[in-house]
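# A structural model of the following input is requested.
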Amino acid sequence: MALVPSSLPDKYPPLPDDKFPFKEPPPVVITPCDPWPPPYYLEDGLRKVKPYHFTYNTYCKQRWRGREILDIFASEFRDRPTEYYEKAIIEGRVVLNGKPVPSTKTIVKNGDIISHTLHRHEPPSTAKPIGIVHEDDDLIVIDKPAGIPVHPAGRYNFNSVIEIMRADRGYGWNPLPCNRLDRLTSGIMFIGKHRQAAEDMSAQIRERTVKKEYITRVVGEFPEGEVVCEKPILQISPKLGLNRVRANGKEARTVFKRLAYYPPKDDKEEPVAQNGEHHPGMAWKKMRGYSIVRCFPITGRTHQLRVHLQYLGHPISNDPIYANQRVFGPSLGRGHSEEEDDEDIMTRLSRMGKEDIADAVAYHDEMVDQYNKRKAEKMTGETCSVCDTPLYSDPGVHELGIYLHARRYHCEEGKWDYETGLPEWALPPPGYEGATELTKESDPLAVDLKKLGLEDDHESRDQQGQANAVKNATKTDTTSDEPVAASAGA
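Model (predicted):
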């Protein structure tokens, strides 16, 4: 299969007063074919995509500058082994600025464009439809199902909110997300129908004039009353999607309030294996029951709620990363803010989905039947007959999301308010009484930021942030620090 260079843009001569003459951007490679409609099919509660060829193009990210091209692929992407990327570079499936790469040791510089053409195998996503909460001439407010990423990224392209909505409404329609949720998270999202609407809503969210509420289900008995976590968060591994509490991380602040606590049905000892020994994956059963917790993020860091809940000792019950005893040990990372064991944690985490199944998924969810507990996405040992890519088994439906739902977004000025009901996993289990909905009359848990002393501080940080934005606008480097390390072909 030959790589196809894209046509060059029209050349514009520099204006007489230009000090820096116009410079052509580097050439890129285009996808050999663009299948339409997308090759979807539904099977066993999953939306699947038939394999197809695809070309990733991405500018050099700031953290890639001055590094060897093979080192970038090997350290940033976990979809394929280093040997695959080495062979792809040598055989010309990876090119730099539209030209073959002379060596796997070629240094990538600022402004370079990396193109990677591959036979793409997308993971399945949930077959649940994208819910519509509200729609007008400017915006669509959706209820995103868990298990679907917002943008094409990593191993996902057609199995993303953007492409699923485009497939439903037509090839020429361009949905413009105004906010982003993690792939594993469900709930409220805003899709702009045109650029101005998307920019207006995105600006509201950036300026923190939009209040957000999430609902989650966590391990153990969460404390009553307002719990404020102000620990900074640092990205530890973009490849593994791992973030931790660290003193040198970015400022992060969340308010939590417990909605309900559901203790175990009895006081029996924890289960034992048939040989009479305690299963090491069941130690956290001692934490007794689970809580439904409301989360009010003041800042918006990647994995903020998941990391703060883990630090507090109450990780999300089925979180395959932060509630994983095989990775973090019996304490599940409670109160941990040191970096001395980061390498060990990353090594153990990298095995999940390859040799091991995350024990948060495998053992500890009462709502998952025994068959689905055994069923999980992991390498099968087989390879694709076209490209020799290692193949994965289908994930169980229970693996497609975690117990985290963006329940409500509302304008601080009272202009609009959108919410969903409680997800099924947040309702009282059989035999228990508890909240089934949140209303102004029945809900005494509204968070008062001024009462907690956060409102004034929040406003001063906004002013400082605006000052920093003006300062940073003069810099030539506009590379985003968001952990989207997938455009070059994970």
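# every contact and neighbour count from this point should use C-alpha atoms.
Noted.
# just the element for R166, please.
R166 belongs to helix 161-169 when elements are defined using DSSP states H and E.
# mind listing what's buried in that helix?
161-167 (16 or more other Cα atoms under 10 Å).
# check stretch 217-230 too.
217-222, 226-229.
# reformat those as a markdown table; add secondary structure.
Converted to a markdown table, the buried residues of stretch 217-230 look like this (DSSP: H, G, I helix; E, B strand; the rest coil):
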| residue | secondary structure |
| --- | --- |
| R217 | strand |
| V218 | strand |
| V219 | strand |
| G220 | coil |
| E221 | coil |
| F222 | coil |
| E226 | strand |
| V227 | strand |
| V228 | strand |
| C229 | strand |
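# to check against the first, give me the structure of this:
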Amino acid sequence: MTTPFPILFEDGEALVIDKPGGLPLDRPRAGGVSLEDRLEELRLGFQRPPAPVHRLDRDTSGCLLLARNPKALKRFAAAFEARLVEKRYLGIVAGPVSGTEGTIALSLSKISSASEGWRMIVAKKGKPAVTHWRKLAELGGHTLIEFRPETGRTHQIRVHAEHAFGHALLGDPVYGNGRGAARTMLHAAGLTVPREGKDPVVALAPLPADFAALGFADD
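Presented below is the predicted three-dimensional model:
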């Protein structure tokens, strides 16, 4: 049976898909296709369609965990909430990055305005957010960074990159200038979700074609 997306992991309670960049999870107000429209195709013989456990931005590609039943959804969501899930992202920063590795700890808060919509900002009274990073390669004025977020705040990696490095992710229209790529260059490359009494859910998403087109490879 063909599936609408590459499947990176599958068992009786979990499905990890390789979500393409540009596909939103929820149906956009302006219309257009979303993951919501494709969940029925991911039933694959099961009684009900799977449900996303966590969120990836529209532009972000890579590992997305779906639960195949309500009990699994509750358990997986609790693992994310308890920060037991290991997440590995790859991002292309639109400029040079000094240093080779480090940790960014900047609290984040949401703001919104009628003219610009909403965005996340660094704010002392915001929610704590921690991201570990490591430089993998520099090429053509851009830098490939591995991000391992400890927390899972909205737009965390995007805001942390812009503040810590002085450059946003390539193609980011909100925290950068939106130039250099057709999307915000962020990829969920790896996901490990522990399970009590079972082997963990482990998934790896290959580097997308638009990363490779810029000359980068995942080490």
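# just to revisit the earlier point, A426 of the first structure: which of the buried residues of helix 161-169 of the first structure is nearest?
Within those, proximity to A426 of the first structure (Cα to Cα) peaks at V161, which comes in at 23.9 Å.
# now the equivalent of the closest one over in the second structure: closest residue in space, sequence neighbours ignored.
If you follow V161 of the first structure across to the second structure using TM-score structural alignment, you land on L35. Of all residues not flanking L35 of the second structure in the chain, L25 sits nearest, at 4.7 Å (Cα to Cα, 6 or more residues apart in numbering).
# my guess is that neighbour contacts R55, does it?
Yes - here L25 of the second structure lies in contact with R55, judged by Cα atoms under 8 Å, at a distance of 7.5 Å.
# so which of the two has more stuff around it?
L25 (19 against 14; other Cα atoms under 10 Å).
# excluding chain neighbours, give the residue nearest to T100 of the second structure in space.
Nearest non-adjacent residue to T100 of the second structure, counting by Cα to Cα, 6+ apart: K135, 5.1 Å away.
# just the helices in the second structure please.
70-81, 156-165, 209-212 (DSSP state H).
# which residues touch the helix or strand that contains T347 of the first structure?
Per DSSP H and E, T347 of the first structure falls inside helix 342-351. By Cα atoms under 8 Å, 6 or more residues apart in numbering, the list of residues contacting helix 342-351 of the first structure from outside reads 236-237, 240, 321, 326-328.
# narrow the residues you listed to just the buried residues.
236-237, 240, 321, 326-328.
# what ranges do the strands span in the second structure?
Ranges of strands in the second structure, per DSSP state E, are 7-10, 14-19, 51-52, 61-67, 86-93, 101-105, 108-113, 117-122, 130-139, 142-149, 186-195, 198-204.
# just name the most buried of those strands.
Of the strands of the second structure, the one with the most neighbours on average (mean count of other Cα atoms under 10 Å) is strand 61-67, at a mean of 26.
# that one vs the first structure, average offset?
Taken over the aligned residues, the distance from strand 61-67 of the second structure to the first structure averages 1.0 Å (mean Cα distance after the TM-score superposition for the first structure).
# and the angle from that strand to strand 86-93?
Taking axes from the mean of the first three to the mean of the last three Cα atoms, to 10 degrees, one finds strand 61-67 of the second structure and strand 86-93 inclined to each other by 150 degrees.
# residue range for strand 61-67 of the second structure in the first structure?
Counting by TM-score structural alignment, strand 61-67 of the second structure lines up with residues 186-192 of the first structure.
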